Each structure stands twice: as structure tokens, then as C-alpha cells.
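# 3D model of this:
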Amino acid sequence: MDFSDRAETWDDDPEKVRNAVEVAAAIRRNLTLTGRERVLEFGGGTGLLSRQLADDVATILVTDAASGMVEVASRRIRESGREASMRATLFDPTSDPEDPGEFDVVWSMLALHHVPDMDTALRRLRGLLVPGGRLALADLDEDPGGSFHQAHGDFHGHDGFDRHALAHALTRAGFADIAFDTATHVTKEVDGAPRTYSVFLVTATNPG
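Next up, the predicted model:
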């Protein structure tokens, strides 16, 4: 799946916008945001989620591994007049050697399941958080048949996540205070009929 090719029209899908609104609400519900947080969005695409939460925190760095997404995210930030508090840059937590900074919160929406090496990504994201920093990842509940991505023959990620297995992975990466909430639902057409997939929000703390 080439996300750069899809970046220009990514925000045109009302389902994606609705998902961002509902995931943002789940983050507000599960994190105590004070308005002083420095945030990194991992796999942020065009920044849909972060734009929903921009008024709740101090600064946001939207990161993505696809250059086309970063280009569109930067443009959306300029168009929204938020250049003083938001910016976008290329970053892949499984391969980029340099850290993009130190953060109080790392969040994402439907990004982790695209990362084959989940354990490396989680360890790296914990390393970007200050002691006591919070992680908030929204992603697909387990999809055993892989129908969510059946239209993408080049998909090499995860078919959603079992919540218990992901909690163990977060523990292995050094996180604590792991908790799950149901954030939203994604509806896609599969084999000519609509199918609904649940999306969780997992929160965790970097104990330091």
C-alpha cells in the first residue's frame, strides 16, 4: 500500500474524519491533558487526529514514514494557522537512528498494525517519552480472517491485535499502567457488504 499516493485525498473520506473525532474523544476520556504536553503522533498521516486535539496540548509533532503524507500534513497545518504549535516530519521508529525529540505523550490512530516489527516500535516509542509520559494508541481489535486488508495484496502488517497479547507486548517494552477502552468502529465494504470492525484505545505509562 503506497500511502504517499493516497495522501492528497486522504482527508476527503468522512469515515476517516469521524474516526479521528471519536478517537480524539477517547484520548480526552483516558488521558488527563493539561494543555502543557509536548506530543508526538506516530504514523500520523495527514494529521487528522492531531488537528482534533491541537487545542488540548502545547505542541504536536506529526510523524509518518510516507513523504507524501508528511507533505500534506505540513500543508494542512499551514492552512489551519497552527504553525506555531504543530509541525510534521518523516520518522519511522523501527529504522530512523535519530530521535525526533522528547515528549510527554505519544499517540496514534490505526498505525501500529502497519508495523511488522511491533516490539521494536514500542520500545522506541517508550524511549521518546519522559518518565511518567503516556502512550495512547488506537488500533484494530483482532481480525483473524484478515478481511480488513483483503483488498491490499501487499499488506505485511498485523490483522488487528488481541488485547491481552498487546498488553504483554507493551509490558515487554517496559510500559506500565496498561488499560484498554473501545474508541470507535470502522465500517468497510467486504465482499460487497458492509462490515464493522472495532477499534480500541490502549493507554500506558513510561515508568522511567
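
# C-alpha only now, for contacts and for neighbours.
Will do.

# Tell me which residues of the top helix by length along the chain come out buried.
Identified as the longest helix of the chain according to DSSP state H is helix 14-30. Within helix 14-30, the residues that qualify as buried are V17, R18, N19, A20, V21, E22, V23, A24, A26, I27, N30, counting by 16 or more other CA atoms under 10 Å.

# Second input sequence below; structure requested for side-by-side comparison:
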Amino acid sequence: MTTDLPAHRAQPGGPPAPRPAQPPTDDPDADRRALRSAALAAHIRVVLGDGHHRRGLDIGSGAGGISPHLVDLFDELVLLDVDEDALKLARANVSAAATAVGCGTHVRTARVDLSIVEAAPHAADLGPLDVAYSAMALHHVRDVPHLLRTVAGLLRPGGRLVVADLEPDGGLYHADEPSFDGHDGFSHEQISSWCGAAGLYVDQLVTAYVDPKPVRGTVRHMPLFVAAATRLPG
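Modelled structure (predicted):
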């Protein structure tokens, strides 16, 4: 079942409203991704509530699709990716969004792959985290359980992880990308199990958005989930 995503509006004395989705361009695929980012960010804002957080981490930020909509929630926001060029774009895009809403968030980048054991010495500099989130990045990660354990170790007790990604698609979402070697989505049960093993208690897990993605010349409506989990004490 698809969940309606409420619009977030600034409240008197509260944080500024996130940026709306960008106006249409001459690139339909970019427009689709921009709308998806705005919708998922709206859902994540609802999950996190109106509180402000000291430090957040965007796992697999890419060029910064979702973080411009969330930057005002944090004193410091770390953009994490393995692609240095994407990180440069992400920092520019997210910093511009912070300036536009006047939130003063400190934005920095980190080129670290949290899914590999060798990243452990570099990962320590990322914490402690109040919030970590990821949108459409997890299916590119080879060892998801290891990444979740690493992120759990960076979160303070009571810290939040929010993940948005594909539900099982049988390979359809990336059917036009023969070089894709990631995951064909995740079941709710799989995500819950992996999070639990990492010391994260999943308290929300819903189908949150349907992505109208063209595949082999036909628009396919691909469901995406949002999972929210809390770092358990200990």
C-alpha cells in the first residue's frame, strides 16, 4: 500500500520549510529523480519530527539529491560517498540549500565505503551521530549487514537511522543497466532482520513512494520503502 506523503511547511518559531522539488527541466529522468528525492525527504522529515539534531550523515549522498531538503535539521551534516566528483557536487548543492534557507548548517564530505572492514579507522571520525539516513543507495552496497553494523556503532544510543530504497523488483528496476551488480530490492522482513542484528530497533517500515520509472520503453511503477530504526542502548 502506498502512503500519501504530507507536505512539510514551516511553523512559526520552527525550522524553515525544505526546498520544493526543482521546476521541470528538459531531462525527464532528472525530473523524476528530483520529485522522488523531494517526496522521500518529506517522508523522512515526518519520521524525524520537528526536533533539531547536532550531526547527521547522508549515506551514499551521490550529488546530493535528498540532503538539500533536510539540511536545516542539523547543525552539521556529513555527506558520504565513494565518488569524489559526486561529493563535490553534493557539497555545492547542499551548501547552496543551507544558504537559501538561512540555517547555517556546517556541510562537509567524507569519501568512505562503510560496507568494507578496511573503512573502520576512517569511519570513527564520522560519529557520534544523532541521525543517519540513506535514499536509493543501499541497493548498491555489496555487504549491507556490515554497513548497518558500522552505522549502528556510529549512532549515539537513541540515535535514528532512516533508509529509503527499493522493494523486491526481480531485477526490473535496473533492467536497462546491464552493468548493474547490486541488489534487486529488499523485503521488509530482510531489512528488519538485518537492522535487529545490528542493534537497531525498527519502529516504522512502510511502502512510502511509487517511482514511475521507464524500463524497456514502458513506465513501471516501482514501490520504495522507508524504514526507521533506533539505536538500542548498549
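
# and K88 of structure 2, what pairs with it in structure 1?
Using TM-score structural alignment, the equivalent of K88 of structure 2 in structure 1 is E71.

# What separation is there between that match and S95 of structure 1?
E71 of structure 1 is 20 Å from S95 of structure 1, where distance means CA to CA, to the nearest Å.

# Compare neighbour counts for those two and give me the winner.
Residue environment comparison for E71 of structure 1 versus S95 gives the larger neighbour count to E71, 19 against 11, counting by other CA atoms under 10 Å.

# Let's verify that one: helix, strand, or coil?
Assigned state for E71 of structure 1: helix (three-state reduction, DSSP: H, G, I helix; E, B strand; the rest coil).

# Now for the buried residues of helix 14-30 of structure 1: which two are most distant?
Largest separation among the buried residues of helix 14-30 of structure 1 by CA to CA: V17 and N30, giving 20.1 Å.

# Quick one: residues contacting the match of K88 of structure 2.
By CA atoms under 8 Å, 6 or more residues apart in numbering, E71 of structure 1 lies in contact with A88.

# A58 of structure 1 now?
For A58 of structure 1, the contacting residues are G35, R36, E37, R38, V39, S85, by CA under 8 Å, 6+ apart.

# That one maps to what in structure 2?
Looks like A58 of structure 1 aligns to D75 there (TM-score structural alignment).

# and that match, that's in a helix?
No - with three-state DSSP as the criterion, D75 of structure 2 is strand rather than part of a helix.

# do you know how far it is from D211 of structure 2?
The gap separating D75 of structure 2 from D211 of structure 2 is 31 Å, by CA to CA.

# now V162 of structure 2
Distance of V162 of structure 2 to D211 of structure 2, computed by CA to CA: 18 Å.

# Counting neighbours, go ahead and name the busier of the two.
Counting neighbours by other CA under 10 Å for V162 of structure 2 and for D211 shows that V162 has the greater number, 22 against 18.
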